[in-house]
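[1] any chance you could fold what I've pasted below:
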Amino acid sequence: MTLLVAGIALVNTGDKTGPSAHGQRPAAASGTRSEPTTDSRAGARAAAARIAERLGGTEMMDNEARRRLFTEIAAPALRQKIIAEHDDAYDAEFFAQIGLSPQGKPPAGTEFISRTEASSGTVTHYQAQQRATVEVPCTGIIGLKGPDVHEPPEASQFTMTITLIWHRGEWRFTESKQT
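    Model prediction:
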């Protein structure tokens, strides 16, 4: 799961072994109260799309922001495991592969671009008040921009399969896969 999310960033470079780095979007994910989701197929689709966009965001490059994200969206029973897996995946080696410092920061004078737009997905599995799996088509853009950057950010299309559980009135993230 972690390498899949992590691999989104490397789709454009041809290396599919590192962490995700597609776009951040301020839309609420399941686990926030600003956009509640319902225990329905439509609610699961909406939650999965918001989560896919957040997993592809620049906040994944910042240790504290990434941990806050998973604290917000992950199923409580899996939260620490998910955080640890992603902390391991988002390491200095991965950051170097996408042009960032060992701390996940862009070089001076550049900006790291990472955005994902998710379409309404297809629910492939649904059990009311229990579990849902949603295939979410996404378009992402990733790269560095700045005066000395010679390669523009690149776009890619991919599908994230997001698995959710229904927990205390909302959909919570348990895992993802990317194709």
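[2] please make it C-alpha for all contacts and neighbour counts, starting now.
    Noted.
[3] any idea how far the spatially closest residue to residue 133 that is not a sequence neighbour lies from residue 100?
    Closest residue in space to residue 133, ignoring its immediate chain neighbours: residue 163 at 4.4 Å, by Cα to Cα, 6 or more residues apart in numbering. For residue 163, the distance to residue 100 equals 30 Å [Cα to Cα, to the nearest Å].
[4] what about those two, which has more around it?
    residue 163 (23 against 20; other Cα atoms under 10 Å).
[5] please identify the helix or strand for residue 93.
    Assigned by DSSP states H and E, residue 93 belongs to helix 92-97.
[6] pull out the buried residues from the helix or strand following that helix.
    Note on helix 92-97: by DSSP H and E, the next helix or strand toward the C-terminus is strand 111-118. Neighbour-count burial for strand 111-118, with 16 or more other Cα atoms under 10 Å as criterion, is recorded at 112-118.
[7] of those residues, closest to residue 53?
    Nearest to residue 53 among the buried residues of strand 111-118, counting by Cα to Cα, is residue 116 at 5.1 Å.
[8] circling back: list the contacts of the helix holding residue 93.
    Here helix 92-97 makes contact (Cα atoms under 8 Å, 6 or more residues apart in numbering) with 10, 18-19, 101-104.
[9] of those residues, select the buried ones using a PyMOL command.
    The buried residues among those can be selected in PyMOL (16+ other Cα under 10 Å) with this line:
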select buried, resi 10+18+19+101+104
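[10] just send the contacts of helix 92-97 back as CSV, with distance to residue 170 too.
    Below are the contacts of helix 92-97 laid out as CSV (distance: Cα to Cα, whole Å):
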residue, distance to residue 170
10, 31
18, 30
19, 26
101, 36
102, 36
103, 33
104, 31
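[11] max pairwise distance over the contacts of helix 92-97: which two?
    Using Cα to Cα, the pair of these lying farthest apart is 10 and 103, separated by 17.5 Å.
[12] about what we covered before: correct me, but the residue nearest to residue 133 touches residue 126?
    No - counting by Cα atoms under 8 Å, residue 126 is not a contact partner of residue 163; they are 10.0 Å apart.
[13] identify the contacts common to these two.
    132-133.
[14] against which helices or strands is the strand or helix carrying residue 71 packed?
    Residue 71 belongs to helix 63-73 when assigned by DSSP H and E. Secondary-structure packing of helix 63-73 (3 or more Cα pairs under 8 Å, 6 or more residues apart in numbering; DSSP states H and E): helix 79-89.
[15] before we go on, could you also do this sequence so I can check it against the first one:
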Amino acid sequence: MSPGDEHDYRGKDQGGRPDDPYSTLGGTRQTRTRLPDGDAGLPHARRPARNSRSLVTITGVVVLLIAAIAFANRGGGGGGDADAAPGAKKPGAAGSTPTAATGTKPVQGKNGTIASGFAHDAQGAQSAAANYAVALGSAEMFTKESRHRILDTVYSPAAADKLRAPQDLAYSAEFLARLGLDPDGNAPQGSTFISRTVPVGTKVLAFDDDTAKVAVWYTGLIGMSGEDSTKPVSTTWKTWTAQLSWLNGDWKVTGASESDGPAPVPGDVAASQSDAISKAVEEYGGFTYAR
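    Here you go, the predicted model:
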């Protein structure tokens, strides 16, 4: 389940490529024009003599081209702060471009299936919020054991202790039955329960060394894929806002809230058959989100 679908299980206070024939993917959008080599093609043609001034000019142009290529390669290699223009914002600074990638390598750590070891800066807080949104919106939240493990990983110890009992009550047998699950959160034989959160972007609302407030705009998938399903998989659009604190060397959620949207206009793509959805969920894995 996405972090807070229509059932709002956390409560209010808790927390392609485009069909472009000119795509630059795998190409350069450049065309190569072959110019005639002097009077090549004419028998016994002679090239006009070049004076020394022309030779000096050509040599200067070649040197400039080589310098330009070297500079471009240097800039494309993800240079450090020494390459940045004076006054430019660092990747982790609050107020940096909200949705553009920074080029910093993603987090390497894992706590079970959840990323960990985020950077102690605004960029790391955004990465933590995005990955935590994915964990809280996963199908693992619907079984008690894995839900407790996610809460203990994502939230601070104090927040996790407060949330554990209310969460267990929220995932009641009645609630699970409305989704087509048994009291233990398992899908019927032959059906696949789907709950995924896909972050679209993150935004730092506040940052002060050891605390951060980050909004995650996401789309979610929720429903049962199967021939007899009465709740087919549908999409939702929401914004999850997390209060984060730096505890024991990592970012942890201390509180969260959620709101609907922003939601785009639905597209005109026809809905897929349930077996295609089930197969896609089995074959396509998730991502580790990093700024």
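[16] what's the average distance of the helix holding residue 93 of structure 1 to structure 2?
    After superposition onto structure 2, the average distance of helix 92-97 of structure 1 to its aligned residues comes to 1.6 Å, using mean Cα distance after the TM-score superposition for structure 1.
[17] onto which residues of structure 2 does the longest helix along structure 1 map?
    Longest helix in structure 1 by number of residues (criterion: DSSP state H): helix 41-55. Mapped onto structure 2 using TM-score structural alignment, helix 41-55 of structure 1 spans residues 122-136.
[18] what's the counterpart of residue 181 of structure 2 in structure 1?
    In structure 1, residue 181 of structure 2 lands on residue 100 (TM-score structural alignment).
[19] center of structure 1 - which residue?
    The residue lying closest to the centre of structure 1 (Cα atoms, centre = their mean) is residue 55, at 1.1 Å.
[20] element containing residue 157 of structure 1, please.
    Here residue 157 of structure 1 is assigned to strand 154-167, by DSSP H and E.
[21] what's the first helix or strand after that strand?
    strand 170-178.
[22] that following strand maps to which residues in structure 2?
    Strand 170-178 of structure 1 corresponds to residues 250-258 in structure 2, going by TM-score structural alignment.
[23] the matching stretch vs structure 1, average distance?
    Stretch 250-258 of structure 2 versus its aligned partner: 1.3 Å mean (mean Cα distance after the TM-score superposition for structure 1).
[24] buried residues in the lengthiest helix in structure 2, which are they?
    Secondary structure assigned by DSSP H gives helix 52-75 as the longest helix of structure 2. The neighbour-count check on helix 52-75 of structure 2 (16+ other Cα under 10 Å) flags nothing as buried.
[25] likewise stretch 217-231 of structure 2?
    For stretch 217-231 of structure 2, using 16+ other Cα under 10 Å, the buried residues are 217-226, 229.
[26] check stretch 129-139 of structure 1 too.
    129, 131-139.
[27] can I assume residue 175 of structure 1 is in contact with residue 162?
    Yes - using Cα under 8 Å, residue 175 of structure 1 makes contact with residue 162 at a distance of 6.0 Å.
[28] in terms of neighbours, single out the busier of these two.
    Just comparing residue 175 of structure 1 and residue 162: by other Cα under 10 Å the higher neighbour count belongs to residue 162, 26 against 19.
[29] which residue, other than its chain neighbours, is closest to the more buried one?
    residue 176 (4.5 Å).
[30] tell me the contacts of the one you found?
    1-2, 4-5, 160-163.
[31] one more: residue 62 of structure 1?
    Taking Cα under 8 Å, 6+ apart as the test, what residue 62 of structure 1 contacts is 103-104.
[32] could you do residue 138 of structure 1 as well?
    52, 116-119, 157-160.
[33] greatest separation within those: which pair is it?
    52 and 157 (12.7 Å).
[34] which ones are touching residue 219 of structure 2?
    Counting by Cα under 8 Å, 6+ apart, residue 219 of structure 2 has contacts 2, 197-200, 235-238.
[35] which of those are conserved in structure 1?
    Retained contacts for the contacts of residue 219 of structure 2 in structure 1, judged by both residues aligned by TM-score structural alignment, their matches' Cα atoms under 8 Å, are 197-199, 235-238.
[36] same list, the residues you listed, but as a markdown table with distance to residue 118 of structure 2 please.
    Formatted as a markdown table, these follow (distance: Cα to Cα, whole Å):
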| residue | distance to residue 118 of structure 2 |
| --- | --- |
| 197 | 20 |
| 198 | 19 |
| 199 | 17 |
| 235 | 29 |
| 236 | 28 |
| 237 | 26 |
| 238 | 24 |
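[37] out of the residues you listed, the closest to residue 142 of structure 2 would be?
    For these, the residue nearest residue 142 of structure 2 by Cα to Cα is residue 197; the value is 14.1 Å.
[38] and the closest one, what pairs with it in structure 1?
    Residue correspondence, TM-score structural alignment: residue 197 of structure 2 in this structure matches residue 116 in structure 1.
[39] superposed on structure 2, where does the longest helix of structure 1 end up, distance-wise?
    For helix 41-55 of structure 1, the mean deviation from structure 2 after alignment is 0.5 Å (mean Cα distance after the TM-score superposition for structure 1).
[40] now do that helix: which elements does it pack against?
    Under the contact rule (3+ Cα pairs under 8 Å, 6+ apart), helix 41-55 of structure 1 is packed against strand 111-118, strand 122-127, strand 131-145, strand 154-167, strand 170-178.
[41] swap the cut-off to 7 Å and go again
    Judged by 3 or more Cα pairs under 7 Å, 6 or more residues apart in numbering; DSSP states H and E, the packing partners of helix 41-55 of structure 1 are strand 111-118, strand 122-127, strand 131-145.
[42] returning to what we had before: residue 52 and residue 157 of structure 1: who's more crowded?
    residue 52 (30 against 16).
[43] residues in contact with that one?
    Contacts for residue 52 of structure 1 (Cα atoms under 7 Å, 6 or more residues apart in numbering) come out as 118, 160.
[44] OK, contacts around residue 226 of structure 2?
    190-192, 274-275.
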